[in-house]
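Q: Return atomic coordinates for the entry below.
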Amino acid sequence: MVLGIVGILLSLALLITLAYRGVPVLVAAPIASLVALLFSRAPMLPVYTEIFMPAMANFIGSFFPVFLTGAIFGVLMSVTGYARSIAMTVTSLIGGRGAIAATVVTSALMTYGGISLFVVAFVMYPLARELFRAADIPRRLIPATIALGIFTFTMTALPGTPQVQNIIPGQFFGTGSFAGALIGIVGSLMVIVFGLFWLEFRTRQLRRKGEHFSSVHNGGEQEILRANGSGQGTYDLPEPKSRIIPFLPLLTVFLVNFACTLYIFPAMDWAYLADDKYGGITLANRAALWAVLVGIVTAILLILALNFRHFKELFRAVGEGAKNSMFPVFSTASEVGYGAVVASVAAFAVVRDSIFNMGANAIITSVVTVSITAGLTGSSSGGMTIALNALGEQLRDMALAEGTSLEVMHRLTAMASGGLDTLPHSGAVVTLLIVCGLTHRQSYKDLAVITIVGPVAAVALLVGAVSLGIF
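A: You can find the predicted model right below:
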C-alpha cells in the first residue's frame, strides 16, 4: 500500500514536471498514469482502455458543447471587431491612466460574457500591451492583470458565469449556475479589491526601482502568437459603427442564461426525462449546462444576424472556432482520465478515507479536496472533475445529512478550484506567459499572488464565515 501511495506521488511529480517542460497534457497524463500503475502493480492495457479512455470520453461527452460554442463565440467576437471595440470603449470610459483597471474590466466582461478563457487571453494581450505602453507600466505585470480578469472571480465566483468551472459542480450537486449568489458576489469583491491593490502597489514599487514598460525585452510575442495558432485568418469585416452593439452578445449570454435557469426551465414539463433513454437524469443535473449552452448559441446567432452581409466570412470563422476548441477540451479530458486511473488504484482509497476521516464538514472537505486535485493537475476544471467524480456523491450525502446548503457548497467548491490550479506547471499559466512573450521568472510572482493568494484567502475567509453562520 505504501508503494502505491509513493507511485501516486511520483506520477503527480512527473505530470507537473512534464507540463512545466512544455510537454502537452495529452501526452503527459497517460505517461504519468503508467507510473502510478507500475507502483500499484495494476494491469496497464486494461486500465488504459477501460478506465482512462472512458473517463476522458465522458468528460468530452458532457462538456465539449461548452468548449465548442465558447470557442466559436470567441472567434466571432474577435473577427467582427466586437472584442476590440469593447476594450476601446472601456478604456475610453476609465481613462488612459487606468490601464490596469481597464484591462481587468475588459477581460472580465469577455469572460463573464461567455468567451473561452484562452480566447480572451489571445484577444486581450495586444490591447493590454498598448495600454501599458501608454501608461508606462512595466510589461511584467501584463499577465497578472489579464489573469485577474479571466482566471479568478469571473471564472468561478460570479454567479451565472458561463465558464465550465461554474457548471461542473451543478452536475454533481443538482444546482444551477447562479447558486450561492451572495457568497459569490462577496468573494468576487474580495478578489478584485485585493488584486487591484496588489497590481497598483507593484506598479509603484517597480517604478521606484527604475523599471518601465520597455525595461523587459520584447520576447517576440507576435511569432509566438502565430506559432500557437491564436491569430485568426484574414477577414474583411468593417469595424462596428456603434459602441453599444458589441456589448449585446455578452448581455445576451447573461440574460438568456439567467432566464433559463430561474424562469424558463423550471416552468417547463421535464417528466419525459424519466425515460430510460435519457439515463435517468433530472433537470437539476443538467440545468446549468443547458442554460449556458442556450445562452451562448443565442449570442452566436445574434452575431450572425447582425453581420448577415458577411455570412461567408463568419461561416469560415465558425469553422476556425470549432478547430480551436479541440486542444483545450482534450487536454482537460486527458487530465480527467489520469485522475480516474489514480482513483482506481487501491492506494487511493487510503487517501480518500483519510480526507473523510479528518473530521471536517462537507464544505471544508469539498474545498480541500478540490483545491489539492486542482493544484496537482494544474487545472481548475480537470481537478474539480477528478475530485467530484471520486467523492461527489459522498460529499452531497454528507451535506444533506448536515443540513448544509448545496448551493453554498457549489459556489465554494467552484471557487476552490480556481486557487492552486495556477501553480507553475498549469497549462493556462504557461499559455498566458507565452502569449505575452514573458517567462516565469519575469512574471510568475505577480501572477501567483493574483491567482493563488487572493482566491485562496477569499475562500478561506468565506468558509469561516459560513461555519460561523454569517451566510
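Q: C-alpha only now, for contacts and for neighbours.
A: OK.
Q: Not counting its own residues, what contacts the helix or strand where Leu127 lies?
A: Following DSSP states H and E, the helix or strand that holds Leu127 is helix 117-135. By C-alpha atoms under 8 Å, 6 or more residues apart in numbering, the surrounding residues in contact with helix 117-135 are 71, 74-75, 78, 83-84, 87, 96-97, 99-100, 103, 107, 110-111, 138-139, 142, 146, 150-151, 213-214, 225, 230-231, 428, 432, 435-436.
Q: which of these are buried?
A: Buried members of the contacts of helix 117-135, counted by 16 or more other C-alpha atoms under 10 Å: 71, 74-75, 78, 83-84, 87, 99-100, 103, 107, 110-111, 138-139, 142, 146, 150-151, 213, 225, 230-231, 428, 432, 435-436.
Q: Would you do the same for the sequence below? I want to compare the two.
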Amino acid sequence: MSTFAIVISLLLLIFLAYRGLTVLLLAPLMAALAVTLSGEAAFLLPMYTDTFMGALGSFAIQFFPLFFLGALFGQLMSDSGAAQSIANGIVNKLGTRHVVLTVVLACAILTYGGVSLFVVAFAIYPISRELFRRTDIPKRLIPGAIALGSFTFTMTALPGTPAIQNAIPIPYYATNSFAAPGLGIIAGLVMLGLGMAYLQSRVKRAAALNEGYGQHKERETDDNDTQDPLPAMRLTTALIPLIMVIGLNGLLTYLVFPSIDLSFISDEFASVSPARQSGLWSILIALLTASIWLVISRWKHWIDLKDTVNGGCVDSLLPIFNTASVVGYGAVIASLDGFTIIRDTVLNASPGNPLISEALAMSVLSGITGSSSGGLSIALETLGGEYLAMAQAAGIDPELMHRVATLAAGGMDTLPHSGAVITLLTICGLSHRQAYGNVAMVTIVLPIAALVSVITLGTLFGSF
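A: Down below sits the predicted model:
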C-alpha cells in the first residue's frame, strides 16, 4: 500500500505541476497525501516539520549561495548589456547563413559562462525571432534551438560549468566541477553535433514543404526586448566576466586550493570537509569575482544598479525554494516503507555496473519532478552513500559517477510538466503542441544518447 501511495502522489504531482500549480504548495501536499495513504497519518505533523522542512532547509543551506550568486551574476550580465552584446556579436560574425547555429552558440556561451538559462531565454528570444523571420524559418523551431544551447551540454556535460546541476554531486562524491573532463567534452560534442544535425534536418524539411516563419501574434513587450538600455559594449569586453567564471573556477580548483593546507578549517569546524567543499567554494568565488568586476567596470553606465542587484537577489529565491521543496518531498517519500522496494529495485538494476543503476535513478527522479536539480538532489540525498560505496567496491572513479549523475539528471528533466519547458514556451509564445516535439528531441533523446556513450566509454576505459 505504501508503494501504491508513492506512485499516486507522484502522478498527481506531475499532473498538477503540468496544470500550472506551484511546487511550493504541491510538494508538501503530495507528501502529506503519500503519508496518509500509507497509513501513517498519525505522523503527518512530524513528517512535515522534521523530515520535509529538515531536508528543505538542509538543501537551502548548502546550495543557496550558488543560486543567489548565479541569479545575481545573470541579472548583472543582462542589465549591463553584456548578454545582448555577446548575442549581437555572434550574429554579426555568423550572419544569417547559419541561423540555428547562431542561436545555439549564443545560448551556449552565456550559459557556460554562468548566466541563468531563464535570463538567456529572455535575452536570446528577440534576436532568434528576427533571424528566423528574416530567413523564413518556422518559428516553432526557436524553442528547440534555445533549449539545445541552454538545457543540455553546457548544463551537464562541459567540464567546469557553474550550473547547479554540476555542483550538486560535489559534496557527495568529493569531486569538483571539472569531474571527468574528457568524457564530459565527448558527451557535449555528441549533444551539440546530433542536436544541430536534427534541427538542420527540420529546417530543410520545412523548406521542402514551403513552410515559412508563420503568422504569429507576438507578445506586446517584444518590441522593447531588443533595446539595449546601456551604451553598447564591445564583444571582447562582454566576454571577460564569462572567461573569469570559468578561468577562476579552474584556477582555484586545480592550483590554489590543492596547494593550501586547509586542515585548520576541519579543526575549527568539525562538520566541514575542505576536500568535499572546495569544488563548490571555487564556483562561488568565481561568480562573486565576476559579479564585482561587472559592477565596477560598468560603474558609470548603470541605469539603476540598486534595482539590478535587488532584482538578481530576489530572483534567486523562487528557484531555490522550488527545488528545495521538491527535495523535501523526496525526503518524505524516502522515509516511507514503500520506498524500500523502489530503492532496492533501482540499486539492483545492474549489480555489476553501478553506473547504469545510478543513471536510472537520476533519470527517473528527474523525470518525476520535472527538474534535473531536484531529481539529482533527491537521488543523491537518499542513495548517494550507497552509490559511492558501490563505486569504490567496483573500482570506479567518483569523477565518473559525478559526470554520469549530471548527464542522467539532464535527460528526463524536460518532460511536458517541466517548469523550464513551460517557461521557455511561454517566452516564445508557442504551445506544447507547436514546439515541444523538437524540444524533447534535443533535451531528452539526444542527451540520453550522450549518457549511453559516456557509460560505455567509462566502463571500458575508466574516467578521463
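Q: before we move on, the earlier item: mean offset of the helix holding Leu127 of the first structure relative to the second structure (after superposition)
A: For helix 117-135 of the first structure, the mean deviation from the second structure after alignment is 1.4 Å (mean C-alpha distance after the TM-score superposition for the first structure).
Q: That helix: which residues count as buried?
A: For helix 117-135 of the first structure, by 16+ other C-alpha under 10 Å, it's 117-125, 127-129, 131-133, 135.
Q: and if you look at stretch 32-39 of the second structure?
A: Under 16+ other C-alpha under 10 Å, the buried positions of stretch 32-39 of the second structure are 32-38.
Q: Looking at those, which are in helices?
A: Using DSSP state H, the subset of the buried residues of stretch 32-39 of the second structure located in helices is 32-37.
Q: Out of the buried ones among the contacts of helix 117-135 of the first structure, which sit inside helices?
A: 71, 74-75, 78, 83-84, 87, 99-100, 103, 107, 110-111, 142, 146, 150, 225, 428, 432, 435-436.
Q: Translate Cys18 of the first structure into the numbering of the second structure.
A: For the record, residue 18 of the first structure is Leu, not Cys. In the second structure, Leu18 of the first structure lines up with Leu16, judged by TM-score structural alignment.
Q: what about that match, distance to Ser418 of the second structure?
A: According to C-alpha to C-alpha, to the nearest Å, Leu16 of the second structure and Ser418 of the second structure sit 11 Å apart.
Q: Spit out the contact partners of Phe194 of the first structure.
A: Phe194 of the first structure makes contacts with 450, 454, as judged by C-alpha under 8 Å, 6+ apart.
Q: Which one's more surrounded, Leu16 and Ser418 of the second structure?
A: Ser418 (22 against 15; other C-alpha atoms under 10 Å).
Q: ok, that one touching Ser373?
A: No - judged on C-alpha atoms under 8 Å, Ser418 of the second structure makes no contact with Ser373 at a distance of 11.7 Å.
Q: thinking again about what came up before, and which of the ones in helices among the buried residues of stretch 32-39 of the second structure is nearest to Ala440 of the second structure?
A: Ranked by distance to Ala440 of the second structure (C-alpha to C-alpha), these are led by Ala34 at 29.6 Å.
Q: which non-adjacent residue is nearest that closest one?
A: Ala5 (5.0 Å; C-alpha to C-alpha, 6 or more residues apart in numbering).
Q: and what of Ile363 of the first structure?
A: Met409 (5.6 Å).
Q: Aligned to the one you found, what sits in the second structure?
A: Looks like Met409 of the first structure aligns to Met401 there (TM-score structural alignment).
Q: cool, and Ala267 of the first structure?
A: Match for Ala267 of the first structure (TM-score structural alignment): Ser259.
Q: Mind giving me the packing neighbours of the helix or strand Thr373 of the first structure falls within?
A: Using DSSP H and E, Thr373 of the first structure maps to helix 362-377. Contact here means 3 or more C-alpha pairs under 8 Å, 6 or more residues apart in numbering; DSSP states H and E; on that basis helix 362-377 of the first structure packs against helix 2-20, helix 346-356, helix 380-402, helix 406-417.
Q: That one vs the second structure, average distance?
A: Following the fit onto the second structure, the mean deviation recorded for helix 362-377 of the first structure is 0.9 Å by mean C-alpha distance after the TM-score superposition for the first structure.
Q: The second structure: matching residues for that helix?
A: The aligned range for helix 362-377 of the first structure is 354-369, by TM-score structural alignment.
Q: for the matching stretch, the distance to its chain's centre please.
A: 15 Å (C-alpha atoms, centre = their mean, to the nearest Å).
Q: in it, what counts as buried?
A: Neighbour-count burial for stretch 354-369 of the second structure flags 354-369 (criterion: 16+ other C-alpha under 10 Å).
Q: And stretch 218-229 of the first structure, by the same measure?
A: 221, 225.
Q: Kindly report the same for stretch 435-448 of the first structure.
A: 435-438, 443-444, 446-448.
Q: How about stretch 61-77 of the second structure?
A: For stretch 61-77 of the second structure, by 16+ other C-alpha under 10 Å, it's 63-77.
Q: That one against the first structure, how far on average?
A: Stretch 61-77 of the second structure sits 1.1 Å off on average (mean C-alpha distance after the TM-score superposition for the first structure).
Q: Skipping adjacent residues, who's closest to Ile303 of the first structure in space?
A: Pro249 (6.8 Å).
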